[in-house]
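K.L.:
sequence and predicted structure, then a few things I'm wondering about:
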Amino acid sequence: MAGLQVRLNTARVTLRNRELAKLQVSWGVWTTGEWGSLIALSVVAFELGGAPAVGLVGVVRLLPAAALGPLASIVTDRRSRPGVLGATHAGWAVVSLALCGLVLAGAPLAVLLVGLGIGSAAGAVFKPGISALLPQLVRSPSELVAANAVSSLVEAAGIVAGPALAGLLLAVFPPAVTFVALAVLFAVGAAASAAIRTNYQPARSPSVSGLLLLAEPLRGFPALLVNAATRVVVALFVVQLVMRGLLNVVLVVLALAEGGEGAAGALFAAMGAGGLVGALITLGVGGSSRSARWFAFGAVLWGAPVIVIAVWPELPVAFVALAALGLGNAVMDVYGFTLLHRLLPDHLAGRAFGAFWSCAAAAVAAGSALAPLLIEAVGLRWAMGLSGAVLALLPLLLWRPLRTIDEQTSAAAGTLSPAASHAAAAPATRPAAAPAARARPRPVPARRRRAPS
C-alpha cells in the first residue's frame, strides 16, 4: 500500500506542472480515440470482408502516416508544437464524422479505407509533435523519467478506455454512433492541446538551397542512425511494432471466432489494464541508470505472453497473457522513450521522432499485412508462437550493446546528449538528456532566442 502511495505521489508531483498535465490530456485523448477507432473500423471491416479486410484497415490506418511522417514532421520543428497537436486533433474530429456518414450510407470497404487514409495522413505529425514537445516541458532528468512513466500510464488508460468505449457502443448501438463519440473526444483533445504554453521558439527557416533544402525534412533519419545506441533502441522498437501490427489482426480474428464483437474490445482492454500496472511500477522505480536493461525486460514481456496464447488459444488465457504483455509494453515505452529523449538533439527532435514514428507506422503496417499471410500459411497458433519467440529472444542477443548504452548514459548524466555533438548546429535549448540545471520556466520575453534548424 505504501508503494502504491509513493507511485501516486510521483504522478501527482509531475502533473503539478500544468503544461505537462495538459500534454497528458492531449495524449490520453489521442490514445483513446486511436484505439477506439481501430476497434470500430476493424469490426466494420470484418463484416465487409473478413480477416483480410481487418488487415487492410491496419495497413491503411498507418501507411500514409509512415510515408508522410518524415516530410510532415518538419512542421513540428518550424511551427508551434501545441498548435500542431491541436490542429491534428481537430482534423481527426472531422474524419470521425466523415466515417460516421460513410457507415450510415453503407459505403463499400474501399471508400471507408480512403477516408481512413486521409485521417492517417492528417495525423502524421501528432506523435512526432508530442514526443518532441514533452522534453520542452520537463525541468530535470528525474522529471523526464516520471513524465514518460505518466505518459505510459495515460496510454495504458487510453488502451483500456478506447476499446472499452468502442466495445460498449458497438454492443448497444450501430457503429456510426461510435464515430460520433470519437469526434467529440478529439474535439476535447484539440482544446487541451491549444491551451499548452511553452518557451519553445520554432527555428528559423534554414539558409540553404537546392538539394540541401529538399533534404531538410529528412534530417531525422541520420539523427536516429548517428550512433550505435540509437540504432539498437530503434531496432528493438521496430521489431516490437511489427509484432504489434500482427497482434492487432490476430486478436480480432481470435476474439470474433471465440466470443464475438465485444470480446475484441475486451482483449485489447486487458492489454491496457496490464499497461496501467506496468506504468505504476515504473513510477516507483524511477531513475534511468539502467534504462536500456529495463527496456529489454519489457521486450521479453511483450514476446513471451504471445507464445503462451499460441500454446493455449483460449479467451481466459488470452486475457491474462495480454495483461502481462501490456505491463511489458509500459516498461518498454517508459525506458525506451527516456533513452531516445536523452540521445536525440532538441533542434532535430521533431524530425527525428517523425522518422521514428514513420518507421514505427511502417512496422505496424507490415505486421498487419503479414498476419493474414502467416495465418493462411502456418495457422493462427504457429503465427503467434513464431512471432512471439522472435521478440522474446532478441533482447538476449542485444544484451551486450544494451549494457553499454546504460554505461554511456549514466556517465553522461547532466551533460549534453551524445547525438548533439553530431548535429549540424548546436541547439539553442538543451536536449532532454540533461535538463538538470534548467530552472522552472519564467515568462518569455518579447524577443526569444530561436533554435537553429
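P.N.:
The structure has been received and is ready for your questions.

K.L.:
from here on, just use CA atoms for contacts and neighbour counts.
P.N.:
Will do.

K.L.:
wait, A362 touches G69, no?
P.N.:
No: using CA atoms under 8 Å, A362 is not in contact with G69, being 10.3 Å away.

K.L.:
take the one below as the second:
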Amino acid sequence: MLGTHLTMVAVNLQVYQLSGSSLQVGLVGFVFGVSLLAGLLAGGVLADRVDRRKVVLGTRAAVVVVFAGLAVNAAVPHPQLWFVYVAAVFAGAINGLGSPALLAVAPALVGPRHLAAAGALTALATQFGAMAGPALAGVIAAGPGLAVCFAVDAGCFLVSVLLLSFLPALPPVGEAGDRHPLRSIAEGVRFVGSNRIVMGLLLVDAWAMVFAMPYALFPELGATHFGGGPSTVGLLYTAPAVGAFAGALSSGWVGRTPRAGAVLIGAVVLWGAAIACVGLAPSLWLALAALAVAGFADTISEVVRRALLHNYTPDHLQGRVSGLWLAQGTTAPSVGNLTTGLFARLVSAPAAPLVGGLVCVVGVVAIALGMPGLRKADIGVRASVDGEQAGATAGQD
C-alpha cells in the first residue's frame, strides 16, 4: 500500500514535469482507471477458475516489471511521456486481474470468524499508505529523484511476491468451469441481483459514494470558503485519512458485534451526516473535524462490508463478486466527484456537501427500511461454509 501511493504521486509529478499540463495528469489517471476496470471484470472470472495463489503471484511479479520500467524511463536523460501512458495501461490491467483473487482468498486463509479482523488490518495498511506514501514520495522526489520512487515501489512489490510465495495452493471451491467469460461475469451479476444482502451492501456503498463524495470540492473550499492556499487544501485531503486510520486502529470490536448489518447502516449514515456538516462548518478546523469523522465512519463501513460480502458469497463466486465490488469502488467515486461538482455549480461549493450529505442519509435510511435482511446481517453466524446454502439463505429477508 505504501509503495502504491508513492508511485501514484510520482507518476503525477513526472507527467506534469514532462507536459506542464494538468489535463495530461488527468488523462493518465483516466487511462489507468479504464484499464483497471476492465482488468477487475476479467480478474473476477480468473479468480474463480484457477489457483488464486498463482494469479496473485503472477500479477504481482508483472507489476514489478512495469514499475522497474518506469524507474528506467525516469532515470534516462530524456524520459518519454508515451511510456508512462503505456505503463499506466499495463499497471491498471494487471492490478485489476490480481485484486479479485487477493480479496477472494481471505475466507480460506482466516476463516469466517476472523474476516472482520482481517478487513481491519487491510484498512489499517491502506490508510497508513495513504498518509505516508505521498509524503515519502515528495521527500524522495525532491532528493534522489523520481527514478528512486519507482525503484522503491518495484522493490516493495518484489518483497510482497517473496512473502506471498509461502502461501499454500488456493484453488476455488466449485470452479466456474470452461463457460464463456461473459457468461461467468453474468452469473456473478445475477447472484448479486438475487441476493438481497449482497445487493444491499453494494447499493449502500454506491449511493454514499455517488452523492456524498467531497474531494472534488476541496480546492475551491480551501481557496474561497476558508481563504487558504495549497496547505489548506492539503489539510482537507489529509483529514479523512487521519480519521480512517483511527477507525482502522479501533475496529477490533466489529467482528464481535451481533448486528453487523445495522453497524454498517449506522456508519454510512454517519458518513453522510459528517459530509453535510462540512458544508455547515464556519471554520476550517470544524470542517477538518467533520472530515475526520467521515473518514472514521468510512473505514468502519468498509471493514463490515468486506466481511459481510465474504460471508454471504459462495466460494466459487468470491472472485467475481469481489471484482464487481472493486469495479464499483473504482467508478462510483469518480461519478460522485462529478455529482458534487454539479451540486457546486447549481448551488455553491459550501452548500454542495450539505446537499450531498443529506441525500446520502435519506437514501441509505430508505435502503435499510426496504431491506430488513441487510439490517439483520451478521458476521460468522450465517457464514458461507456451504456456499450454495449461504447464497440461497442470504437472498431471503
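P.N.:
Received, thanks. Computed from a predicted structure; not experimentally measured.

K.L.:
which of A362 and G69 of structure 1 has more residues huddled nearby?
P.N.:
More crowded of A362 of structure 1 and G69, by other CA atoms under 10 Å: G69, with 31 against 23.

K.L.:
G39 of structure 2 matches what in structure 1?
P.N.:
For G39 of structure 2, the aligned position in structure 1 is L68, judged by TM-score structural alignment.

K.L.:
its match sits in which helix or strand?
P.N.:
Here L68 of structure 1 sits within helix 18-72, counting by DSSP states H and E.

K.L.:
chain center to that helix, what's the gap?
P.N.:
Averaging C-alpha positions (CA atoms, centre = their mean, to the nearest Å) puts helix 18-72 of structure 1 10 Å from its chain's average.

K.L.:
tell me which other helices or strands it touches.
P.N.:
helix 2-15, helix 109-122, helix 126-137, helix 141-172, helix 175-194, helix 228-258, helix 261-285, helix 349-378 (3 or more CA pairs under 8 Å, 6 or more residues apart in numbering; DSSP states H and E).

K.L.:
next, the angle helix 18-72 makes with the second one.
P.N.:
Relative orientation of helix 109-122 of structure 1 and helix 18-72, computed by axes from the mean of the first three to the mean of the last three CA atoms, to 10 degrees: 110 degrees.

K.L.:
among the helices and strands packed on helix 18-72 of structure 1, which is nearest P82 of structure 1?
P.N.:
For those, the distance to P82 of structure 1 is smallest for helix 175-194, at 5.4 Å, taking CA to CA.

K.L.:
gap between that closest one and the chain center?
P.N.:
19 Å.

K.L.:
and the angle for it with helix 141-172?
P.N.:
Per the same axes, to 10 degrees, the angle that helix 175-194 of structure 1 makes with helix 141-172 is 160 degrees.

K.L.:
mean deviation, helix 175-194 of structure 1 versus structure 2?
P.N.:
Its matched residues in structure 2 lie on average 2.3 Å from helix 175-194 of structure 1 after superposition (mean CA distance after the TM-score superposition for structure 1).

K.L.:
check stretch 322-334 of structure 1 too.
P.N.:
Mean for stretch 322-334 of structure 1 is 1.5 Å (mean CA distance after the TM-score superposition for structure 1).

K.L.:
what range in structure 2 does that stretch sit on?
P.N.:
Under the criterion TM-score structural alignment, stretch 322-334 of structure 1 matches residues 291-303.

K.L.:
aligned to H89 of structure 1, what sits in structure 2?
P.N.:
H89 of structure 1 maps onto R60 in structure 2, by TM-score structural alignment.

K.L.:
what's the spacing between that match and G33 of structure 2?
P.N.:
Relative to G33 of structure 2, R60 of structure 2 is positioned 18 Å away (CA to CA, to the nearest Å).

K.L.:
higher neighbour count, the two?
P.N.:
Ranked by neighbour count (other CA under 10 Å), R60 of structure 2 and G33 place R60 first, with 25 against 22.

K.L.:
centre of the chain to stretch 370-386 of structure 2, how far?
P.N.:
Centroid displacement of stretch 370-386 of structure 2 relative to its chain, using CA atoms, centre = their mean, is 23 Å.

K.L.:
so what's the nearest residue to V210 of structure 2 once chain neighbours are set aside up against?
P.N.:
Nearest non-adjacent residue to V210 of structure 2, counting by CA to CA, 6 or more residues apart in numbering: G336, 3.7 Å away. By CA atoms under 8 Å, 6 or more residues apart in numbering, G336 of structure 2 lies in contact with 209-214.

K.L.:
one more time with 6 Å
P.N.:
209-211, 213 (CA atoms under 6 Å, 6 or more residues apart in numbering).

K.L.:
and K376 of structure 2, by the same measure?
P.N.:
K376 of structure 2 neighbours (CA under 6 Å, 6+ apart): 259, 261.

K.L.:
please say which position in structure 1 it maps to.
P.N.:
Aligned partner of K376 of structure 2 by TM-score structural alignment: E407.

K.L.:
got the angle between the one helix or strand its match maps to and helix 228-258?
P.N.:
Applying DSSP H and E as the criterion places E407 of structure 1 in helix 399-411. Using the same axes, to 10 degrees, the inter-axis angle of helix 399-411 of structure 1 relative to helix 228-258 is 120 degrees.

K.L.:
can you give me how far helix 399-411 of structure 1 is from the chain middle?
P.N.:
24 Å.

K.L.:
circling back to that earlier point, including distance to V317 of structure 1, could the helices and strands packed on helix 18-72 of structure 1 go into JSON lines?
P.N.:
Formatted as JSON lines, the helices and strands packed on helix 18-72 of structure 1 follow (distance: least, CA to CA, whole Å):
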{"stretch": "helix 2-15", "distance to V317 of structure 1": "27"}
{"stretch": "helix 109-122", "distance to V317 of structure 1": "33"}
{"stretch": "helix 126-137", "distance to V317 of structure 1": "32"}
{"stretch": "helix 141-172", "distance to V317 of structure 1": "18"}
{"stretch": "helix 175-194", "distance to V317 of structure 1": "28"}
{"stretch": "helix 228-258", "distance to V317 of structure 1": "12"}
{"stretch": "helix 261-285", "distance to V317 of structure 1": "10"}
{"stretch": "helix 349-378", "distance to V317 of structure 1": "20"}
